[in-house]
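Undergrad: coordinates only, no sequence provided:
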């Protein structure tokens, strides 16, 4: 079987890599000439640890090819994975325009039976819409199946998750499609769930929404811990030992961000509303996350009086470590508010950078943490990059104007930071 991956972003590039690594012949298709040329040279257009090396390996071996030729690619491949983006519209619903365009292209250029697999995160019922879009675009009738095969990749851990998945979900009503997909995944040692397309689509949304709920729950609990002078990390440890709860996603902080959780939660809420169902818990999860960054900012404001003409150093821009993704990152909201209050903002992130946008023009992007904190009245840590914990803060404190440290990820040792002279505040972990 020859596999075509349409869309070579984060999901598409990772999917192409993992099938090439499994021994299949894979082609990546994208309309972006510059992106395709970089991939042909074995280079990624985004940061993901370990992925570029594997892409380069399979490009060199000839097992992984990249093209912009829709007609040849669609006609020449047996299985086609749709991996294009599904951004949220302003109302929070999923924008399926790219999915629809790909479906139309497949219908137009197909020359025989094709198995079309939706890997992108899509609302319940999208498999049926893709089927209709392909049929409408066909120039002559050809048999095809459309299956759902959602991805469960963590940014920063995509290679590990792709090569050693904890489950494979296949949503299809076709025995032929089921057989082909099981063959495709035959080398993977993990549970396989064979279900309906609608169920597979909902599994993806339900999984991410549940994890987002755990995060917002702990962020709410951290505020109560502050009032009682209880360390939320100790509470999380005690909770996480219960196997029904588990330790993952119990870390209080500034809230979730990135390309998945914010989008998927809002799209699930909108999907429910379209069915006259209100997911009240998830609506509150979104509200808690929207305002969580301001909780730490309020602490800093109380300490400093106000931010006008204060030098504020932001450490970390990406929504999480090991990625350059700043979509919905709490740091961007933090910076926006600081600028509105006339603060002087300096920023350092090991990988991520601000977009070339006028609203960020007053921010000084620095090449090191040392440069960012020089003459700072306060440091606000927004991303838990390991490098920040490893800094010699005893030595670095001499660079600062005032020794105020606000830890948005509860990363630092509060006792140690205070011992070396810092005024330290985290989120529910100061005790």
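TA: Arrived safely. Because the structure is predicted, anything quoted here is derived from the model rather than measured.
Undergrad: going by C-alpha atoms from here, please, whenever you check contacts or count neighbours.
TA: OK.
Undergrad: which residues in the stretch 151-300 of the chain form strands?
TA: 168-171, 192-195 (DSSP state E, counting those that start in this stretch).
Undergrad: can I get those in JSON lines with mean neighbour count?
TA: Rendered in JSON lines, the data for the strands of the stretch 151-300 of the chain read as follows (neighbours: other Cα atoms under 10 Å):
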{"stretch": "strand 168-171", "mean neighbour count": "23"}
{"stretch": "strand 192-195", "mean neighbour count": "14"}
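Undergrad: let's bring in a second model and compare:
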């Protein structure tokens, strides 16, 4: 089977590369000619460890290719993965305009049987719309099946997750489609869940919403641990050893970000409202996440007083390490708050950067840590890049105007930092 992946964003590019690695011939299709040209040259336009090496490997072996020619791509491939974006409307609901456009293209262009698999994260019931859109667009009736096959990739660990997944979810009402998808994944060893399209779509949303809930729960608990003099890191360890809870996603910090959790939680809340259901827990999850950085900022005010004209160093723009993704990053929310208080903000990240058209005109983006930290009155650590743990903090202390560290990821050893002479404040850990 030859595979077409429509949409060469983060998920689509990763999906295409991984299926090539699994031995299938893959074509990536996108309307963005610049993006396609870059991929053809073996250049990954986003940062993700290990992917660019595989991209070049499979381009050289002709196991994969990229194109903007949708007619040829759709007609020459029987298995089509939809990996286009589903951005949020103003009310938080998912915008399916790109899904609709792609499915209409498939309907108009298809020249025989096609298996259309939605890998994009979409609201429950979308698969039924996909069928209707394809049928309405067909110029000549051709057989087709549809299925939902949601992705569960972590940015920074996408290759690892794709090659060694926790599970594969197949949502389909067709035995033929199910068997074809199982064949595509035949060399991958993990549990396979075969269910209805609606259930598969809900599994994706429910998974991300639950992980976001764990994060916000620990972040809110950390606020209580601080005045009680309790170490949230030890609390997390004690909780996580219970197999019913688990250790993952119990790390307190300044909140979650990225392209998935904020968007997916909002979409699920909006879907509930449409069905006259209130998801009170998830509404609070969002509130805690949006205000978590303000809690740490209040600690800085207690220490420094008025932040106006004080130099504040920000270490980390990306919402997590091993990615250059700054979408919904807590660091950005913190920067916005600091700017509103007229602080002088200096930012450093080893990989991520602000876009050229960024509205943050008043901040200084630094090429190295020394520039960001030199003369700073306070430092906020916002992304747990490993390089930050290896800093010679004793040397850095001498460069700061005031040795104040606000660790938004609880990365550093509080005791060691205090021994060096820093004022150290973590999140529920000081």
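TA: That came in fine, so what should we check first? Bear in mind the structure is a predicted one, so any value in this text is a computation, not a measurement.
Undergrad: quick TM-score on the pair, please.
TA: Here the TM-score for the pair of chains, by TM-score structural alignment, normalised by the length of the second structure, is 0.99; 430 aligned residues with a Cα RMSD of 0.6 Å.
Undergrad: which one of the strands of the stretch 151-300 of the first structure lies closest to residue 201 of the first structure?
TA: Using Cα to Cα as the measure, strand 168-171 is the one of the strands of the stretch 151-300 of the first structure that comes nearest residue 201 of the first structure, at 7.7 Å.
Undergrad: the closest one vs the second structure, mean deviation?
TA: When the second structure is overlaid, strand 168-171 of the first structure sits 0.2 Å from its aligned residues on average, using mean Cα distance after the TM-score superposition for the first structure.
Undergrad: report the distance from that strand to the chain centre.
TA: Centre-to-centre, strand 168-171 of the first structure and its host chain are 20 Å apart (Cα atoms, centre = their mean, to the nearest Å).
Undergrad: which residues are in contact with that strand?
TA: Strand 168-171 of the first structure is touched from outside by 147-150, 178, 181, 190-201, with contacts defined as Cα atoms under 8 Å, 6 or more residues apart in numbering.
Undergrad: try 7 Å
TA: Contacts of strand 168-171 of the first structure with the rest of the structure, by Cα atoms under 7 Å, 6 or more residues apart in numbering, involve 147-150, 191-197, 199-200.
Undergrad: circling back: JSON lines please, covering the strands of the stretch 151-300 of the first structure and showing distance to residue 209 of the first structure.
TA: As requested, the strands of the stretch 151-300 of the first structure are exported to JSON lines (distance: least, Cα to Cα, whole Å):
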{"stretch": "strand 168-171", "distance to residue 209 of the first structure": "17"}
{"stretch": "strand 192-195", "distance to residue 209 of the first structure": "19"}
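Undergrad: out of the ones you listed, the one nearest residue 352 of the first structure is which?
TA: Nearest to residue 352 of the first structure, of all these, is strand 168-171, at 31.0 Å by Cα to Cα.
Undergrad: the closest one maps to which residues in the second structure?
TA: Under the alignment (TM-score structural alignment), strand 168-171 of the first structure falls on residues 168-171 in the second structure.
Undergrad: what about the helices in the stretch 251-400 of the second structure?
TA: Secondary structure of the stretch 251-400 of the second structure by DSSP state H, counting those that start in this stretch: the helices cover 261-274, 280-304, 330-340, 369-373, 386-389, 393-399.
Undergrad: turn these into a markdown table, columns for mean neighbour count and distance to residue 64 of the second structure.
TA: Converted to a markdown table, the helices of the stretch 251-400 of the second structure look like this (neighbours: other Cα atoms under 10 Å; distance: least, Cα to Cα, whole Å):
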| stretch | mean neighbour count | distance to residue 64 of the second structure |
| --- | --- | --- |
| helix 261-274 | 21 | 30 |
| helix 280-304 | 17 | 40 |
| helix 330-340 | 20 | 36 |
| helix 369-373 | 20 | 39 |
| helix 386-389 | 12 | 33 |
| helix 393-399 | 15 | 46 |
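Undergrad: how about those helices in JSON lines, adding distance to residue 310 of the second structure?
TA: Converted to JSON lines, those look like this (distance: least, Cα to Cα, whole Å):
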{"stretch": "helix 261-274", "distance to residue 310 of the second structure": "31"}
{"stretch": "helix 280-304", "distance to residue 310 of the second structure": "9"}
{"stretch": "helix 330-340", "distance to residue 310 of the second structure": "10"}
{"stretch": "helix 369-373", "distance to residue 310 of the second structure": "12"}
{"stretch": "helix 386-389", "distance to residue 310 of the second structure": "22"}
{"stretch": "helix 393-399", "distance to residue 310 of the second structure": "15"}
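Undergrad: which of those sits closest to residue 359 of the second structure?
TA: With Cα to Cα as the measure, helix 330-340 is the member of the helices of the stretch 251-400 of the second structure nearest residue 359 of the second structure (10.0 Å).
Undergrad: mean per-residue distance, that closest one to the first structure?
TA: The superposed helix 330-340 of the second structure is, by mean Cα distance after the TM-score superposition for the first structure, a mean 0.8 Å from where its aligned residues fall in the first structure.
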